[in-house]
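**Q** Everything below, folded, please.
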Amino acid sequence: MNIPSRETIEQLRRNYPSGTRIELVRMGDPQAPPMGTKGTVRGVDDTGSLLVSWDNGSSLNVIYGVDLVRKLPSDSSGCGQE
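**A** Predicted coordinates:
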């Protein structure tokens, strides 16, 4: 795993503050929620991983540079780009 720079981690924390809604696009883990599952960001750790509470009850983190999510608009009416 390639750990991002401090600046990248700070940018991730600004772009994905606690409470941000996301949708899973791709996750390379056999325990991953199904693609399209929505969740709420709880924070960003020091490796750049998003700490997520998925709507299906999972709490699997989104790994920076490996997994892919889509940030949802604050009103959750549709999908936005990262």
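**Q** Every contact and neighbour count from this point should use C-alpha atoms.
**A** Fine.
**Q** For residue 13, which non-adjacent residue is closest in space?
**A** Computed as C-alpha to C-alpha, 6 or more residues apart in numbering, the closest residue to residue 13 that is not its neighbour in sequence is residue 44, at 5.9 Å.
**Q** Please report how far the one you found lies from residue 6.
**A** Distance of residue 44 to residue 6, given as C-alpha to C-alpha, to the nearest Å: 12 Å.
**Q** and the two? which has more neighbours close in?
**A** A side-by-side neighbour count of residue 44 and residue 6, using other C-alpha atoms under 10 Å, places residue 44 first with 23 against 12.
**Q** Surely the more buried one touches residue 50?
**A** Yes. With contacts counted by C-alpha atoms under 8 Å, residue 44 reaches residue 50, the gap being 4.7 Å.
**Q** Next, the structure of the following sequence, for comparison with the previous one:
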Amino acid sequence: MPFPNKNIVEMIRRQYPKGCRVELVRMDDVQAPPVGTKGTVIGVDDTASVMVKWDNGCGLNVVYGEDSCRRIEE
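**A** This next block holds a predicted model:
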């Protein structure tokens, strides 16, 4: 997966602003929280990965192009 360009990073930052709530859809990592785990976005890094503070204490990022989460309203 190529490094995302500045426009993609900004699009992801608009889609997942700091403080919004998300739910995990897919994460390919043995230490990943279970699918359906909810969390709060703490930011989006320069690789367009969504940084999430998961409700279960996990701190793994949602990696752009590999993992998937969806924004939720609570």
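**Q** Need the overlap of contacts for residue 44 and residue 50 of structure 1.
**A** Shared between the contact lists of residue 44 of structure 1 and residue 50 (criterion: C-alpha atoms under 8 Å, 6 or more residues apart in numbering) are residues residue 16.
**Q** OK, contacts around the equivalent of residue 56 of structure 2 over in structure 1?
**A** Taking TM-score structural alignment as the alignment basis, one finds that residue 56 of structure 2 is matched in structure 1 by residue 56. The contact partners of residue 56 of structure 1, by C-alpha under 8 Å, 6+ apart, come to 33, 37.
**Q** mind checking which helix or strand residue 56 of structure 1 is in?
**A** With secondary structure defined by DSSP states H and E, residue 56 of structure 1 is part of neither a helix nor a strand.
**Q** just the helices in structure 2 please.
**A** When secondary structure is read from DSSP state H, structure 2 shows helices at 6-15.
**Q** ranges for the strands of it?
**A** In order along the chain, structure 2 carries the following strands (DSSP state E): 21-26, 38-44, 50-54, 68-72.
**Q** Tell me which residues are up against the longest one.
**A** This means strand 38-44 of structure 2. Contact with strand 38-44 of structure 2 is made by 9, 12-13, 16-24, 50-55, as judged by C-alpha under 8 Å, 6+ apart.
**Q** For PyMOL, write the selection for the buried entries among these.
**A** A single PyMOL command suffices to select whichever of the contacts of strand 38-44 of structure 2 are buried according to 16 or more other C-alpha atoms under 10 Å:
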select buried, resi 9+12+13+16+17+18+20+21+22+23+24+50+51+52+53+54
